[in-house]
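Undergrad: need a structure here:
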Amino acid sequence: MTASPPAADLSKLRINRDDPPPAVKRALRRVLWLVGAAVLIVAVVVVIGRRGGAVPVQVVTVTTAAHGGEGAAGGGNSGSVAVVANGYVVARTKAAVSAKIPGRLAVLNVSEGSRVEKGAIIARLDNADYAAAVGQAEAELASAKATLIETQSDRDQLQREFVRVRDIRAQNPNLVSPQDVENADSKARQADARVSAQQARVDAAGAGLRVAQANLENTYIRAPFGGTVLRKEAEVGEVVAPSVGGGLTRGAVVTMADLATLEVEVDVNEAYIARIQGGQQARITLDAYPDTSFRGTVRQVVPTADRQRATVQVKVAIVDRDPRILTEMGAKVEFLEAPRAAPAGSPPVVERPRIMVPAAAVRSEDGRPVVWLVRDGRLQKRDVDAGPVSGNFREIRSGLSGGEQLLVGGVETPREGQRVKIGQ
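TA: This is a model prediction of the structure:
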């Protein structure tokens, strides 16, 4: 009898959880090498960027607004720049011309750029019914006048009859009774009253004719002043009305302006408004033509301030007329101060020139205004005394003398000594 093999002892089996397979070990080593290399590359780039790389920046050179500076094109005005402000070209005389009555636009005689004189017909509404109303009113007036002539003739006849009866009664009372005289007088008075009533009807018919003619005239849209059409607001076939009612109804037919009344409206910070007065000379530079300037004069300082923006609106008339100047163009206005004349026998008055820099060049650190200078390719911080913003510029009262290069862009958080290069 054969002996059975011994039973296996499964209690001695173990799973090795600490030693990963060889393939996993190789993959883990590759990942660690890649991560280490990436960290090293990033560190090298950061160190090189901080120590050796120069950041491109935008700078502006500080200039002084001294007396006798260059004048505007067309010349003649010079002086120091007292205030700088930005605004837009507007027409002092401008209107959105609309119809007085609602109707469908039948004729449009102008287009953008058309020159029109005062009273010229710009457009016409469909007016067949209004023309017919005028014809009817004319006929009613003619009929009323004819009836008036008839009643006047009857009145004259009855008045003559009354006079004849009265005279006969006066000559021979036996031929005409008092009652006949009274009847003749009554008929003459009634005829006179009918004439007065008919005259009132004639006046009413005349008034009705004038109303019909006015309604017909209201279908013609005329220019309220001489000027240039800036924009067409409606086309032939569209319904127009004095006030927009929504849908396909249009309000204005055209927008026009008198380009001879162009001026620039700017908002001046109220801290500088004391430097501006009526008639003061100004230099105007359009954003569209930055290399050309035009002479201007202060026409009006609006006698109220904007509480929220802390500004006062100033209107500057354009002295140098130019066909390139269009409404709604952006403009920069430099208000000029005339040099003060020294008393006879005294030395010339030397005034401190004003320094105006872009508002972006002045930053705030701990509540103090500072600027960053670019010197020898590195940044240098300097404290300044800066005025409020006016026209995207700030006046530097102290801290700069002119000629410095100021950082205006390219670095969000500048550091003392940071290497930079001036961008093109």
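Undergrad: drop to CA atoms for contacts and neighbour counts, all remaining ones
TA: Noted.
Undergrad: Any chance you could list what contacts stretch 406-414?
TA: Contacts with stretch 406-414, where a contact means CA atoms under 8 Å, 6 or more residues apart in numbering, come from 55-62, 358, 360-361, 371-374, 379.
Undergrad: can you tell me which of those residues are in strands?
TA: Among the contacts of stretch 406-414, the ones falling in strands (DSSP state E) are 55-61, 358, 371-374, 379.
Undergrad: hang on, the earlier thing: separate out the buried members of the contacts of stretch 406-414.
TA: 55, 57-60, 62, 358, 361, 371-374, 379 (16 or more other CA atoms under 10 Å).
Undergrad: Mind putting those into a markdown table with distance to residue 140?
TA: Below are the buried ones among the contacts of stretch 406-414 laid out as a markdown table (distance: CA to CA, whole Å):
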| residue | distance to residue 140 |
| --- | --- |
| 55 | 90 |
| 57 | 85 |
| 58 | 82 |
| 59 | 82 |
| 60 | 81 |
| 62 | 82 |
| 358 | 75 |
| 361 | 79 |
| 371 | 85 |
| 372 | 87 |
| 373 | 88 |
| 374 | 90 |
| 379 | 92 |
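Undergrad: and of those, the nearest to residue 331?
TA: Residue 331 has its nearest neighbour among the buried ones among the contacts of stretch 406-414 in residue 358, at 15.7 Å by CA to CA.
Undergrad: ok, the nearest residue to that closest one once chain neighbours are set aside - contacts?
TA: Spatial nearest neighbour of residue 358, chain neighbours left out: residue 393 (4.4 Å); criterion: CA to CA, 6 or more residues apart in numbering. Contacts for residue 393 (CA under 8 Å, 6+ apart) come out as 84, 85, 356, 357, 358, 359.
Undergrad: To check against the first, give me the structure of this:
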Amino acid sequence: MKTFLILTAIVATAAGGALAWQQYGASTPQVHYRTTPVERGDLIVGVSATGTLQPEEVVDVGAQVVGRVKEFGLDPNTPESTSREKRIDYGSMVEEGTVLARIDDMVYVAQRNQAKAALARANADLIQLQARREQADAEWKRAQRLRELSVDSISPTAKARSGGPAIKIRGISDSDYVLAKSNFEVAVANVAVGEAAVAQAQSSLDLAETNLGFTIIKSPVKGTIIDRRVNIGQTVVSSLNAPSLFLIAKDLTRMQVWASVNEADIGVLKVGLPVSFTVDAFPDEVFRGAVEQVRLNASMTQNVVTYTVVVAVDNSNMRLLPYLTANVQFEVSKAADVLNISNAALRYQPSKNTMAPQNASRPQEEDNGATKPTGTVWVQQGETLKPIEVQLGTTDGARTEISAPELAEGMQIVEGELSVDEIADVKNPFGPPQFGRTRAR
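TA: Down below sits the predicted model:
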């Protein structure tokens, strides 16, 4: 038993010494690398932005009168097989002139009837005034005839005097003549006042009938209702701004993306530039469009100036919905079918003890003024790294076009060294997963 314990102690001591030598005595520990493949594909140089899908043309239908919403109109697309009448609601497709809603019209019917009565009273007053004018006209004409009639005679007083002159007698006195003329002119003026009163009453009736017509809300265009902003029984109050009842999109097969673009990027965007974008509703589908308008009215939020860029989108398949958030990529330039690598691989610079001896004293490459700048990528060659000089081309911010005779699609390029946690995770596939992002040194 004693011998067994001695042997166990010797074996444990030897194992511990070997482990200590492996960890602390080795002069050059083995380095593990993280690699990334050379890929072939398209690189797009663009500007990223976030926007919102909008219908190309929207009509806001409001009310011009005050009242309670009595009922909604019938949906013109109600299936014949449906026994229950379908009313106008969200998503209803309407034609121009379709009744959308009716507002309680009791007040406006009463006003219309009152205006009708006022018009009838004005017409009756006018008839009366016209009759008085005819009477005054007859009296005036009679006064004119009497004015022309005169008789020469000698008064009894003059007759008593010898040699007295004869007196001329007229058929109407001057005062009666002037009165008849004045009465006629007043009657003519009263008829003119009566005619104006009739015109005013007619206008009041027209206004009352117009307001009564406004209690029936009709669609001004053909389109789709994307928002209904009132309910049955709700009272709408029209003041300086007409209250909004319905929002109608004229044509949902044509949409727009209103993208907010930073002032630093707005200079490269032009009308007609191709655009691609995605929406969260269809994350695996890429939609296409083109810049239709670059608006000049900038906005500032927290000292950041942005411009609104309108992108025209074909929505013939009706998959895109209004007000979806769009992740927009403006395609400023494009490199098609080129070899490319992640920018992390271009930034990686190994330590000297990991390079081959002939590369350890190699100076850092600099841009020699060629058409394309140069860079260096590293590939693993046994236990050391070998550099490959590459020419750099188009970059999209995450990947860069590269070219060199030694490069081939699928070649593994070093982009970093694995951390201790990553090495342990690789060596022990049955260990617990490591949380957090890996890091390169």
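Undergrad: Work out the TM-score between the chains.
TA: TM-score for the superposed chains, counting by TM-score structural alignment, normalised by the length of the first structure: 0.60, backed by 306 aligned residues with a CA RMSD of 4.4 Å.
Undergrad: hmm, back to that, farthest-apart pair in the ones in strands among the contacts of stretch 406-414 of the first structure, please.
TA: 55 and 358, at 20.9 Å, using CA to CA across these.
Undergrad: Alignment lookup: residue 181 of the first structure to the second structure.
TA: Aligned counterpart of residue 181 of the first structure in the second structure: residue 177 (TM-score structural alignment).
Undergrad: coming back round to it: could I get the ones in strands among the contacts of stretch 406-414 of the first structure in JSON lines, plus columns for distance to residue 224 of the first structure?
TA: Shown next, in JSON lines, are these (distance: CA to CA, whole Å):
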{"residue": "55", "distance to residue 224 of the first structure": "60"}
{"residue": "56", "distance to residue 224 of the first structure": "57"}
{"residue": "57", "distance to residue 224 of the first structure": "54"}
{"residue": "58", "distance to residue 224 of the first structure": "51"}
{"residue": "59", "distance to residue 224 of the first structure": "51"}
{"residue": "60", "distance to residue 224 of the first structure": "49"}
{"residue": "61", "distance to residue 224 of the first structure": "50"}
{"residue": "358", "distance to residue 224 of the first structure": "43"}
{"residue": "371", "distance to residue 224 of the first structure": "54"}
{"residue": "372", "distance to residue 224 of the first structure": "56"}
{"residue": "373", "distance to residue 224 of the first structure": "57"}
{"residue": "374", "distance to residue 224 of the first structure": "58"}
{"residue": "379", "distance to residue 224 of the first structure": "61"}
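Undergrad: The match of residue 181 of the first structure and residue 331 of the second structure: what is the separation?
TA: According to CA to CA, to the nearest Å, residue 177 of the second structure stands 97 Å off from residue 331 of the second structure.
Undergrad: and residue 329 of the second structure, how many neighbours does it have?
TA: 20 (other CA atoms under 10 Å).
Undergrad: where exactly do the helices run in the first structure?
TA: Listed in chain order, the helices of the first structure (DSSP state H) span 22-51, 128-171, 178-218.
Undergrad: Residue 386 of the first structure is nearest to which of those?
TA: Each of the helices of the first structure was scored for nearness to residue 386 of the first structure using CA to CA, and the closest is helix 22-51 (31.2 Å).
Undergrad: any idea which residue sits dead centre in the second structure?
TA: Nearest to the mean C-alpha position of the second structure, by CA atoms, centre = their mean, lies residue 54 at 4.5 Å.
Undergrad: And it? What does it align with in the first structure?
TA: Match for residue 54 of the second structure (TM-score structural alignment): residue 90.
Undergrad: Likewise for residue 273 of the second structure?
TA: Alignment note: residue 273 of the second structure maps to residue 280 in the first structure; criterion TM-score structural alignment.
Undergrad: Just the element for residue 15 of the second structure, please.
TA: Applying DSSP states H and E as the criterion places residue 15 of the second structure in helix 2-20.
Undergrad: How far away from the center of its chain is that helix?
TA: Centroid separation for helix 2-20 of the second structure versus its chain: 78 Å, with CA atoms, centre = their mean, to the nearest Å.
Undergrad: Any buried residues in that helix, and which?
TA: The neighbour-count check on helix 2-20 of the second structure (16+ other CA under 10 Å) flags nothing as buried.
Undergrad: What distance do you get for the closest residue to residue 334 of the second structure other than its chain neighbours to residue 311 of the second structure?
TA: Nearest residue to residue 334 of the second structure, sequence neighbours excluded (CA to CA, 6+ apart): residue 44, at 4.4 Å. Distance, residue 44 of the second structure to residue 311 of the second structure, using CA to CA: 18 Å.
Undergrad: of the two, who's got more company?
TA: When residue 44 of the second structure and residue 311 are compared for neighbours, residue 311 comes out ahead with 28 against 19, by other CA under 10 Å.
Undergrad: which position in the first structure aligns with the more buried one?
TA: By TM-score structural alignment, residue 311 of the second structure lines up with residue 316.
Undergrad: who are the neighbours in contact with that match?
TA: Applying CA under 8 Å, 6+ apart, one finds that residue 316 of the first structure lies in contact with 263, 264, 265, 266, 282, 296, 297, 298, 299, 300.
Undergrad: Same question for residue 126 of the second structure.
TA: Applying CA under 8 Å, 6+ apart, the residues near residue 126 of the second structure are 191, 194, 195, 198.
Undergrad: Output those residues as JSON lines; include the columns neighbour count and distance to residue 212 of the second structure.
TA: JSON lines is the format used below for those (neighbours: other CA atoms under 10 Å; distance: CA to CA, whole Å):
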{"residue": "191", "neighbour count": "20", "distance to residue 212 of the second structure": "31"}
{"residue": "194", "neighbour count": "21", "distance to residue 212 of the second structure": "27"}
{"residue": "195", "neighbour count": "19", "distance to residue 212 of the second structure": "26"}
{"residue": "198", "neighbour count": "21", "distance to residue 212 of the second structure": "21"}
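Undergrad: which one of these sits closest to residue 427 of the second structure?
TA: Closest to residue 427 of the second structure, out of all of those and judged by CA to CA, is residue 198, at 103.0 Å.
Undergrad: Could you check which residue of the first structure pairs with the closest one?
TA: In the first structure, residue 198 of the second structure lines up with residue 202, judged by TM-score structural alignment.
Undergrad: okay but that match is in contact with residue 144, surely?
TA: Yes: with contact defined as CA atoms under 8 Å, residue 202 of the first structure counts as touching residue 144 (5.2 Å).
Undergrad: what's near enough to touch the nearest residue to residue 58 of the second structure once chain neighbours are set aside?
TA: Nearest residue to residue 58 of the second structure, sequence neighbours excluded (CA to CA, 6+ apart): residue 249, at 4.5 Å. Residue 249 of the second structure makes contact with 55, 56, 57, 58, 59, 223, 224, 225, 226, according to CA under 8 Å, 6+ apart.
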